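Peer 1: just need the structure, nothing else, for what follows:
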Amino acid sequence: MAKRFSEENSIGDVLKLFIQENKLQAGMDKIDVRDAWKNLMGNGVNNYTTEILLKGNTLYVALSSAVLREELSYGKQKIIKMINEELRKEIVKELVFR
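Peer 2: Below is the predicted model of the structure:
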């Protein structure tokens, strides 16, 4: 019986190729950033978060509490660093609280 030669790829590799070929990475980054924010900030901040939007390299976060917005603005660089470490790539370069 002849040995079969087939090009078998893992599902992860196939999905990565599909995302690359169809230029879907920007959309995937938006979803990944939203999930990272929810995981890192916890329930306390998420209860006051009304919108999370990634445009280019800028993350816009709308908060319903002015006090929380002011408090988080002091740690912008730390939050950016935490999100990028969670995603294992540098996506967010600026953070704007609304």
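
Peer 1: all contacts plus neighbour counts: C-alpha atoms, from now on.
Peer 2: Will do.

Peer 1: give me the number of residues near Asp32?
Peer 2: Asp32 is flanked by 16 other residues according to other CA atoms under 10 Å.

Peer 1: contacts only, for it.
Peer 2: Contacts for Asp32 (CA atoms under 8 Å, 6 or more residues apart in numbering) come out as Leu87.

Peer 1: the structure of the following sequence is requested for comparison with the preceding one:
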Amino acid sequence: MAKRLNNESTIGAVLQQIIQVNKLQPGMDQIDVREAWRQLMGNGVNTYTRNVVLKGSTLYVELGSAVLREELSHGKSKIVKMINEELGRDVVRDVVLR
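Peer 2: Here you go, the predicted model:
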């Protein structure tokens, strides 16, 4: 009978390795940022949010309300900080509100 090697890894470590080897991190960031936006902004903002897209390190948010867009434009740096804190690393560097 073959001996089993004591090469134990956690599922999270194995998944992280698969993500790195297959260069899937940008797609995972896209999903994570979209979910972070949904959680952090709440129902009021999400009602007027049409689309959230991460391109490189810039987050593009399409809003259906000009008033809301103007209001959020005053707190762009706070939005970037909140999203990066939620994700636990620096993913977003700039926010463009459309």
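
Peer 1: so which strand or helix has Glu90 of the first structure?
Peer 2: Here Glu90 of the first structure is covered by no helix or strand, with elements defined by DSSP states H and E.

Peer 1: count of residues packed around it?
Peer 2: 13.

Peer 1: how close does it sit to Met82 of the first structure?
Peer 2: Using CA to CA, to the nearest Å, Glu90 of the first structure is found at 10 Å from Met82 of the first structure.

Peer 1: ranges for the helices of the second structure?
Peer 2: In the second structure, the helices defined using DSSP state H lie at 11-21, 25-48, 66-73, 76-87.

Peer 1: out of these, which is closest to Tyr60 of the second structure?
Peer 2: helix 25-48 (10.4 Å; CA to CA).

Peer 1: dump the residue contacts of the most centrally placed residue in the first structure.
Peer 2: Compute the mean C-alpha point of the first structure, and by CA atoms, centre = their mean the closest residue is Val33, 1.5 Å away. Applying CA under 8 Å, 6+ apart to Val33 of the first structure gives the contacts Leu54, Ile83, Leu87.

Peer 1: take those and map them onto the second structure. Which survive?
Peer 2: Retained in the second structure by both residues aligned by TM-score structural alignment, their matches' CA atoms under 8 Å are the following of the contacts of Val33 of the first structure: Leu54, Ile83, Leu87.

Peer 1: closest one of the residues you listed to Lys16 of the first structure?
Peer 2: Nearest to Lys16 of the first structure, judged by CA to CA, of those is Leu87 at 15.4 Å.
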